[in-house]
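Visitor: what's the 3D shape of this:
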Amino acid sequence: MCTPNDTPSPNVKKALAKRIFYNIATLRKAYAEEKLYRLVPGSPFLPSELSDCYRIFLKNTSRDLHKWHHYFPVYHRHFEKYRNRPVKIIEVGVSRGGSLKLWKAYFGPQAEIHGIDIKESCLRFHRPEEGIHVHIGDQADRAFLRDVLRQCPAPDIFIDDGGHTTRQQIVTFLECYPHISERGVYLCEDVHANACEKFIDSRMTFLEFAKNHIDFLYAWYSNSRNAFYPYLCKNPPSVEIPLLTAITRSLHFYDSIVVFERGKVCMPRSEIR
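Guide: Okay, the predicted model is just below:
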């Protein structure tokens, strides 16, 4: 198994950058006769549905906020339930400070927001009296991330919009995901950077890494010759599962965004009535 610290050769980086397009081409070839995989003209850009978060973005004129328009329906779908509540948010990537301002306006005055950036200049956005905190450090430094999590334990929302390298994305997930709140949301954006060689510094892209986690949702069925038998019993035998399986309700894949939704997952039970 490749770890985030493995440094890929130039040829491996090139192959990883092309992986998405190779996968598309392979599926299209395998099902060449299927209507689903035929080429069609792409639709021109149209504004996304006008959620409150999107309206705040559209009204911003400070030139300090850089977002893809198609991200806003995803934000609204996964974040809306936290509005006007005492929510805790960590976002990697402060840049010009616009997203800190966006989240404060969207979530409301009770929101506690922690931004992470490697640039010291971002400290100018540190306003603890407004519930906005800025931490300076490298998101690939696990000791630094642990220190941030001590200052903001059990965040409800974790957004990775940082350096976008594959190693940063993988290391940040591994260190932070176990520590977000029980029904929290972990969102990694700009995953399309995984198709660009300059952002690949591990032997697996974050997108491939995240895809592999789909299988963890099915870990319950890997401990028996008859995968379904234990779940038909009134007193089923104990089944050991990875922690990730026990705390992950769902994974969501969008254009350039991957979302992990946490939640306590109990042993499945099948019943005939």
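
Visitor: switch to C-alpha atoms for all contacts and neighbour counts from now on
Guide: Fine.

Visitor: Let me see the contact set for C188.
Guide: The contact partners of C188, taken as C-alpha atoms under 8 Å, 6 or more residues apart in numbering, are 159-161, 169, 257-259.

Visitor: and it, helix, strand or coil?
Guide: strand (DSSP: H, G, I helix; E, B strand; the rest coil).

Visitor: Redo the contacts of C188 as JSON lines? Include secondary structure.
Guide: Shown next, in JSON lines, are those (three-state DSSP):
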{"residue": "I159", "secondary structure": "strand"}
{"residue": "D160", "secondary structure": "strand"}
{"residue": "D161", "secondary structure": "coil"}
{"residue": "Q169", "secondary structure": "helix"}
{"residue": "I257", "secondary structure": "strand"}
{"residue": "V258", "secondary structure": "strand"}
{"residue": "V259", "secondary structure": "strand"}
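
Visitor: neighbour-wise, which of those residues leads?
Guide: In terms of neighbours by other C-alpha atoms under 10 Å, those top out with Q169 at 25 neighbours.

Visitor: Which residues lie in contact with that one in this structure?
Guide: Going by C-alpha under 8 Å, 6+ apart, Q169 touches 140, 160, 188, 206.

Visitor: For my notes, please list the residues you listed in JSON lines and give distance to E91 for each entry.
Guide: Converted to JSON lines, the contacts of Q169 look like this (distance: C-alpha to C-alpha, whole Å):
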{"residue": "A140", "distance to E91": "14"}
{"residue": "D160", "distance to E91": "6"}
{"residue": "C188", "distance to E91": "10"}
{"residue": "F206", "distance to E91": "18"}
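
Visitor: Quick check: of the residues you listed, which lies closest to H179?
Guide: In terms of C-alpha to C-alpha, no member of the contacts of Q169 lies closer to H179 than D160, at 14.5 Å.

Visitor: Surely G137 touches I116?
Guide: Yes - the criterion here is C-alpha atoms under 8 Å, and G137 meets it with I116 at 7.0 Å.

Visitor: These two: who's more crowded?
Guide: Neighbour count, other C-alpha under 10 Å: between G137 and I116, I116 has more, with 25 against 17.

Visitor: Correct me if wrong, but that one is in a helix.
Guide: No - secondary structure assignment (three-state DSSP) places I116 in strand, not in a helix.

Visitor: how about this one, so we can line them up?
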Amino acid sequence: MTDMTDALIEAADRGRADVAATVEAAGLRTAAATLINEVLFRAHLDEPAAAAGAGEGSLVITLTHGGQETSVLVSVGPTGVEIGRAARPAGLPPTVIIQDVCETALALYGPRERVSSASREIRWPSPRTMVPRLVNGPAVPRLFHAVVQRVVQVLDRDQPAGLTELAVRHGTDKWSFLHQYTQHYQRHFGPLRDRRLKICEIGVGGYGDTEAGGGSLSMWKEFFPRGLVYGVDIADKRALDRPRITTIQADQSDPEALRSMAEKYGPFDIVIDDGSHMSPHVITSFKTLFPCLADDGIYVVEDLHGSYWPQLFKGSEDDLNAPQFTVGFLKEMVDGLNHEEFLKSETRVPKPTDRSIKGIHFYHNLAFIDKGRNEEGGPIASVLREAPELLGVEGLR
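Guide: Predicted structure coming up:
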């Protein structure tokens, strides 16, 4: 299903004709299964189901193409969400949502301007079934309408949740009593939300438990509806693989393993280091993966406290500028932003990143590094170096 998802994302980026060709090559049932899986992931039907007194609800999602159609029954109730053969109709007949499969793919994976509901039809149960309930009862359960509203909201790409809400929903500590990172992620990633992106996060979570963790991967998947998410962990986390989420087992302190991973899955638009937090590992990962980042990509380092704490992460507070620790390493890059302003060549040793980092943003325990060309020029510094008399000053000795 992951390959089908990738193919639909690429096709939706190009347009309806390419989506149609992809659907016809794979078959309607295969394409529809991928799209319905995505709709249900984003709809979070378990949330209204958990509300006290919500009752039961069911719906049928039908996707059509070229005179063919395929349908899936979804039932929601106090015991959770059931799909397909496991589902059973609720007390009322299910509502049916019908939509063209190409229109659905474009709504989910295409640029926002291609979202459309032109082919959509919602078939509610017969008035002979529904109207007497209004008059004589029992009342229509809240879930009856809620499940339809949630699915329609997804198909319309309407009012997407922010990262703080998604962090809580998916159980990641990026917003918790430990950290409040999501406000900063929202500021930097919000403008990128509807782009086709590849996001790589080092550190899946759950430690050695092969089935635990992955909360932030799911958060990124939902936040970036057209994104492909990759999680790198020293443990085997393949049990967490889902459509648009791929895990890779690799040691972040091993440059060859990281380079091999990046060659296979990159280039990445975003890399987030939430791994061991040990400075040698963080620095090795940056030196290896930053060159594999897209030219306008963003590299993020979380949990900078590891740079200071000797007990847990072998950090140090003795020299806050020491480049062998994460924060000192990043501080050196701040000088690199201004590499064209130094008057003496011996002031600092040039670094490979001087010309490829265009911005660095520090927050509490968090840093964002923007990749991009950093060659704006330093005209006054150039004159001070080469012809200071033009400014009425003496040259440096």
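
Visitor: quick one: the strands in the first structure?
Guide: 88-92, 112-117, 132-136, 157-160, 185-189, 248-254, 257-262 (DSSP state E).

Visitor: Tabulate those (CSV), appending distance to P242 of the first structure.
Guide: Converted to CSV, the strands of the first structure look like this (distance: least, C-alpha to C-alpha, whole Å):
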stretch, distance to P242 of the first structure
strand 88-92, 25
strand 112-117, 29
strand 132-136, 31
strand 157-160, 22
strand 185-189, 18
strand 248-254, 10
strand 257-262, 14
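
Visitor: And the ones you listed: which comes nearest A30 of the first structure?
Guide: The closest of those to A30 of the first structure is strand 248-254. By C-alpha to C-alpha, the value is 22.5 Å.

Visitor: The closest one: average distance to aligned residues in the second structure?
Guide: Compared with the second structure after fitting, strand 248-254 of the first structure deviates on average by 0.8 Å (mean C-alpha distance after the TM-score superposition for the first structure).

Visitor: quick one: buried residues of that strand?
Guide: Counting neighbours by 16 or more other C-alpha atoms under 10 Å, one finds that the buried residues in strand 248-254 of the first structure are 248-249, 251.

Visitor: got it, and stretch 190-208 of the second structure?
Guide: For stretch 190-208 of the second structure, the neighbour count (16+ other C-alpha under 10 Å) marks 193-205 as buried.

Visitor: swap in stretch 53-66 of the first structure?
Guide: Neighbour-count burial for stretch 53-66 of the first structure [16+ other C-alpha under 10 Å]: 53-54, 57, 65.

Visitor: how about the helices of the stretch 101-250 of the first structure, start to end?
Guide: Assigned by DSSP state H, counting those that start in this stretch, the helices in the stretch 101-250 of the first structure fall at 142-151, 166-176, 206-212, 243-247.

Visitor: Pick the most buried one from those helices.
Guide: Among the helices of the stretch 101-250 of the first structure, helix 166-176 has the highest mean neighbour count (mean count of other C-alpha atoms under 10 Å), at a mean of 21.

Visitor: Where does that one end up in the second structure?
Guide: Mapping helix 166-176 of the first structure onto the second structure (TM-score structural alignment) gives residues 279-289.

Visitor: And for stretch 131-151 of the first structure?
Guide: Aligned by TM-score structural alignment, stretch 131-151 of the first structure corresponds to residues 244-264 of the second structure.

Visitor: what about that stretch, how long is it end to end?
Guide: 16 Å (C-alpha to C-alpha, to the nearest Å).

Visitor: which residues touch it?
Guide: 2, 5-6, 202, 217-218, 221, 227-238, 240-241, 268, 275, 280-282, 284-285, 288-289, 292.

Visitor: Of those, just the buried ones, ChimeraX syntax please.
Guide: Per 16+ other C-alpha under 10 Å, the buried members of these correspond to this ChimeraX selection:
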select :5,6,202,217,218,221,227,228,229,230,231,232,233,234,235,236,237,240,241,268,275,280,281,282,285,288,289,292
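
Visitor: residues contacting D273 of the second structure?
Guide: 201-203, 282, 285, 299-302.

Visitor: H364 of the second structure pairs with which position in the first structure?
Guide: Alignment note: H364 of the second structure maps to D255 in the first structure; criterion TM-score structural alignment.

Visitor: and the top helix by length along the second structure, which stretch of the first structure?
Guide: Longest helix in the second structure by number of residues (criterion: DSSP state H): helix 28-43. Under TM-score structural alignment, the alignment places helix 28-43 of the second structure onto no residue of the first structure.

Visitor: How far away from the center of its chain is that helix?
Guide: Centre-to-centre, helix 28-43 of the second structure and its host chain are 18 Å apart (C-alpha atoms, centre = their mean, to the nearest Å).

Visitor: Show me what it packs onto, helices and strands only.
Guide: helix 2-14, strand 57-65, strand 68-77, helix 101-109, helix 142-155 (3 or more C-alpha pairs under 8 Å, 6 or more residues apart in numbering; DSSP states H and E).

Visitor: helix or strand right after it?
Guide: Sequence-wise, the next helix or strand beyond helix 28-43 of the second structure is helix 46-50, with elements assigned using DSSP states H and E.

Visitor: mind listing what's buried in that next one?
Guide: 46, 48-50.

Visitor: for these, which one is nearest E332 of the second structure?
Guide: In terms of C-alpha to C-alpha, no member of the buried residues of helix 46-50 of the second structure lies closer to E332 of the second structure than D46, at 47.7 Å.

Visitor: need the contact list for that closest one.
Guide: D46 of the second structure is in contact with 76, 80-81, counting by C-alpha under 8 Å, 6+ apart.

Visitor: gap between it and E10 of the second structure?
Guide: D46 of the second structure sits 30 Å away from E10 of the second structure, going by C-alpha to C-alpha.

Visitor: do R133 of the second structure as well
Guide: The gap separating R133 of the second structure from E10 of the second structure is 46 Å, by C-alpha to C-alpha.

Visitor: In terms of neighbours, single out the busier of those two.
Guide: More neighbours surround E10 than the other of R133 of the second structure and E10, with 18 against 13 (other C-alpha under 10 Å).

Visitor: Would you reformat the buried residues of helix 46-50 of the second structure as a markdown table and include distance to M333 of the second structure?
Guide: Formatted as a markdown table, these follow (distance: C-alpha to C-alpha, whole Å):
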| residue | distance to M333 of the second structure |
| --- | --- |
| D46 | 46 |
| P48 | 48 |
| A49 | 50 |
| A50 | 49 |
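
Visitor: of the residues you listed, closest to Y185 of the second structure?
Guide: Nearest to Y185 of the second structure among those is D46, at 26.2 Å by C-alpha to C-alpha.
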